[in-house]
Structures are given as structure tokens and as C-alpha cells.
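>>> Provided below for reference: sequence and predicted model.
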Amino acid sequence: MSLFANLPSILYSIPRNPITAVGLPLTLGLLSGRSTREVVQSQWYHCLYTPPGRPPARVFPVVWPLLYVAMGYASHLAVKAYDSSYSASTRNEISLGLGLYYTQLAFNCLWTPLFFNYKQVGWALIDSILLAGTSFYMTKTLDAPTSSKTTYLLLPYCAWLSFATYLNGGIWWLNRNRTLNKDM
């Protein structure tokens, strides 16, 4: 029996409708990232050493909404597969995948305040590693029960999370011995 076999019914209801399935991660991402623009323009952020390959700031507000739409729609496809399956083992596998979906969504929402609001780059890195690991496991878990449909939507997210973890890790490493005024 799966760790998430008995998810509350609301966690199945939200992704049953494609609008709410996509709307949930978009809304949570928007709320989580509200203060990012202000911090990105701060002296604290501009004083950080960054690893090679950091994209321009204008890339992030384009990429993240697309990834949120893809992950939300993947949750919709997972619930559709759950609803149409008669196999208890397949339904358990999808329940695990949905539990992982909500877990990674929580890690995703936590990262931005950790990094930008509280300026806890190390804790954000730990969160990013957990987020990426959970997302990869979710993608693998949902692959077979959804005939790989969710995988096509989630692989770009996993790739981006790998890149984001590299950036976060690089920022932590390059700034670990520096004293930065977090009030800047």
C-alpha cells in the first residue's frame, strides 16, 4: 500500500478539472514569487557571486509559468488515469505520484521565500535538492500509469529544476565564506 494511498478527496478533485489543475500551481507560484522582483533589484542580490550560465532575469517570468501549466496539466492527466483504472496497484501508483506532486509543489512554494525573502541560500539549496528529487521520483512514478503522457510534460520541469539546483548550489558555494548584509 502506498504512503499516499488515502489522499484526501480534495487532492483528487482539484486536478480533475483542467482549469483548477493548471490554476493551482500558477496561483501558488505567483503568490510565492510576489516579492522576487524587489529582491532581484536589491544590492544583496547584485552582490552575490553566481556560477556560469545564469540566464538573464527576464527568462524566469517566462519559464516558470510554462512549467506550472505543464505540471498542473500533468496532474490532470494523472487523475484521469486514476479514474479510468480498475487496477488497485495502478491506482496506488497514481496516488503515490499525486502525493509526490503535492509534496514537490510545497517544496516549490518554499524555495522562493527561503532564497529571496529570508536570504537563506543554504536552506534553499537543501529545498531545491529535495524538490528536484521528489519531482524526478514523481515523474518516474506517473510514467507507466499515464502511458508516458505526464513524462513529456514533467521532463522539462525536471531539467529546469536540475539547472536551478546547479545555480543555487553555485551561489551557495561561491558566497559561503562571504558576509553579505541580508538587510540590503
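That came in fine, so what should we check first? Residues are numbered from 1 along each chain as shown.
>>> going forward, measure contacts and count neighbours with C-alpha atoms only.
OK.
>>> what helices and strands are in contact with whichever strand or helix holds residue 60?
Using DSSP states H and E, residue 60 maps to helix 60-84. When contacts are defined as 3 or more CA pairs under 8 Å, 6 or more residues apart in numbering; DSSP states H and E, helix 60-84 packs onto helix 10-16, helix 18-32, helix 88-112, helix 149-175.
>>> please compare the first structure with the one that follows:
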Amino acid sequence: MLPSILLAIPRNSITAVGLPLALGLLSGSHTRRVVQGKWYKGLRFPPARPPRWVFPVVWPALYISMGYVSHLAVQALDDAQLSSTKHSLNLALTIYYAQLALNCLWSPLFFGARKIGWALVDSVALAGTTFYLTSLLHALTNGRTTHLLLPYCAWLSFATYLNGGIWFLNHVKAK
């Protein structure tokens, strides 16, 4: 069972969306400085790397989507009649917060600590957790959350490819 504060936040759609936006902003606050620095500019990148302007456009949209998903999940929890459904929705919300924590950890690992390999481990865990969350919530919300989470799943798959490619192309250099 989640602490009541973690259920109260997504009950309001504004705080539900605001939490991942704020955490994402804090998590990535040093990214701009690092990508303009020598270390990042010296990395080798895999094919299909998007231009830098794509990231500050895509991430806020994904944070809004994931935040609204938490709102829909809490609404479903509040409306649930069966204890098994309530249990599954509590599990889904726990997984939601776990993926949010993994998401917030990635930028400090990659850009802050420059631990590309650990960032890759985080990215794989984040993608797996989010795919599971998407699957779990699909039935529990009658598919209302799926269309909001599928772009996030696709982006995480692509981001994991990029992280993996960067690690592979630079892992000797990163030691």
C-alpha cells in the first residue's frame, strides 16, 4: 500500500502532471552545460542520433503524459470495487513511482557522474518497468492509459539504443 501522499498527488491532474515535470527539470538541470562541454562533445554516437533540440521538446510531452497516466490510475483506484483490482492498481502506482525514480536517476548518472554503463543499466530497468506498467494498466483502465504510455515506451526503447550505442562506442574511453 502506497503512502497517502503518493496517492494524493495524482488525484489532482495538475499536481499529477507537475510532479514528473518538476522532477524531470531538476534531474536534467545540468544537462545543457554538460552537452556543451568537452567530455560530451568527445563522445562517439550511434547512427540516428537526433538533433539536440529534440530532447527538450520530447521529454516535457512525455512527462505530461506519464503524469496524466498517474491521475487516470488513481481515478481507477478510487472507482474500483474489487479488492483484487485495488491491489493491482496499487501495484501499478508503485511501479509508476519506481519508473519515475529510475527516470530521474538517468541524467545524474549519465551527465553528472559520466557513468554511461550504469546509465544504460538504469535505462534498461526504466524501459522494462515502463513496459510492464503499460501492460498492467491497459486492462485496469480500459486502455485509457495505453495511448499515453506507448510513445514513452517507444522513446525509452530509442533512448536505450542510444545509451547502449554510446556505451559500446566509448566504453574503453569511459573507464
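Okay, I see it. Predicted, not measured: the structure shown is a model, and the values here were computed from it.
>>> so what number do they get for TM-score?
Put the two chains on top of each other and the TM-score (TM-score structural alignment, normalised by the length of structure 2) is 0.98; 175 aligned residues with a CA RMSD of 0.9 Å.
>>> before we move on, the earlier item: in structure 2, which residues correspond to the helix holding residue 60 of structure 1?
Helix 60-84 of structure 1 corresponds to residues 55-79 in structure 2, going by TM-score structural alignment.
>>> kindly report the same for stretch 100-111 of structure 1.
Under TM-score structural alignment, the match for stretch 100-111 of structure 1 is residues 95-106.
>>> how close does residue 7 of structure 1 sit to residue 91 of structure 1?
Here the criterion is CA to CA, to the nearest Å. By it, residue 7 of structure 1 lies 12 Å from residue 91 of structure 1.
>>> out of the two, which sits in the busier spot?
Comparing residue 7 of structure 1 with residue 91 by other CA atoms under 10 Å, the one with more neighbours is residue 91, at 21 against 13.
>>> mean deviation of the match of stretch 100-111 of structure 1 from structure 1?
For stretch 95-106 of structure 2, the mean deviation from structure 1 after alignment is 0.3 Å (mean CA distance after the TM-score superposition for structure 1).
>>> do the same with stretch 56-65 of structure 2
Mean deviation for stretch 56-65 of structure 2: 0.2 Å (mean CA distance after the TM-score superposition for structure 1).
>>> how far does that stretch sit from its chain's centre?
Put simply, stretch 56-65 of structure 2 sits 10 Å off its chain's centre (CA atoms, centre = their mean, to the nearest Å).
>>> buried stuff in that stretch?
Residues 59-60, 62-65 are the ones in stretch 56-65 of structure 2 that count as buried (16 or more other CA atoms under 10 Å).
>>> how about residue 14 of structure 1, what's its match in structure 2?
Alignment note: residue 14 of structure 1 maps to residue 9 in structure 2; criterion TM-score structural alignment.
>>> can you check residue 151 of structure 1 too?
Here residue 151 of structure 1 is matched to residue 146 in structure 2, going by TM-score structural alignment.
>>> could you tell me how far residue 96 of structure 1 is located from residue 73 of structure 1?
Shown here: residue 96 of structure 1 relative to residue 73 of structure 1, a distance of 17 Å by CA to CA.
>>> more crowded one of these two?
Just comparing residue 96 of structure 1 and residue 73: by other CA under 10 Å the higher neighbour count belongs to residue 73, 25 against 22.
>>> residues touching the more buried one, list them.
For residue 73 of structure 1, the contacting residues are 15, 18, 21-22, 153, by CA atoms under 8 Å, 6 or more residues apart in numbering.
>>> nearest residue to the middle of structure 1?
residue 108 (3.9 Å; CA atoms, centre = their mean).
>>> next, count neighbours for the aligned partner of residue 36 of structure 2 in structure 1.
Aligned counterpart of residue 36 of structure 2 in structure 1: residue 41 (TM-score structural alignment). By other CA under 10 Å, 10 other residues sit near residue 41 of structure 1.
>>> now do the helix holding residue 60 of structure 1 against helix 18-32, angle only.
Taking axes from the mean of the first three to the mean of the last three CA atoms, to 10 degrees, helix 60-84 of structure 1 and helix 18-32 form an angle of 140 degrees between their directions.
>>> if we can go back for a sec, test my guess that the residue nearest to the centre of structure 1 contacts residue 131.
Yes. Residue 108 of structure 1 lies in contact with residue 131 (CA atoms under 8 Å); the separation is 6.4 Å.
>>> leaving out chain neighbours, which residue sits closest to residue 10 of structure 2?
Using CA to CA, 6 or more residues apart in numbering and skipping the chain neighbours, the partner closest in space to residue 10 of structure 2 is residue 16 (4.0 Å).
>>> residues touching that neighbour, list them.
Residue 16 of structure 2 makes contact with 9-10, 67-68, 70-71 under the criterion CA under 8 Å, 6+ apart.
>>> so which of those comes closest to residue 168 of structure 2?
Of all those, residue 168 of structure 2 sits closest to residue 67, with 32.5 Å by CA to CA.
>>> residues near that closest one, how many?
A count of neighbours around residue 67 of structure 2, defined by other CA under 10 Å, yields 26.
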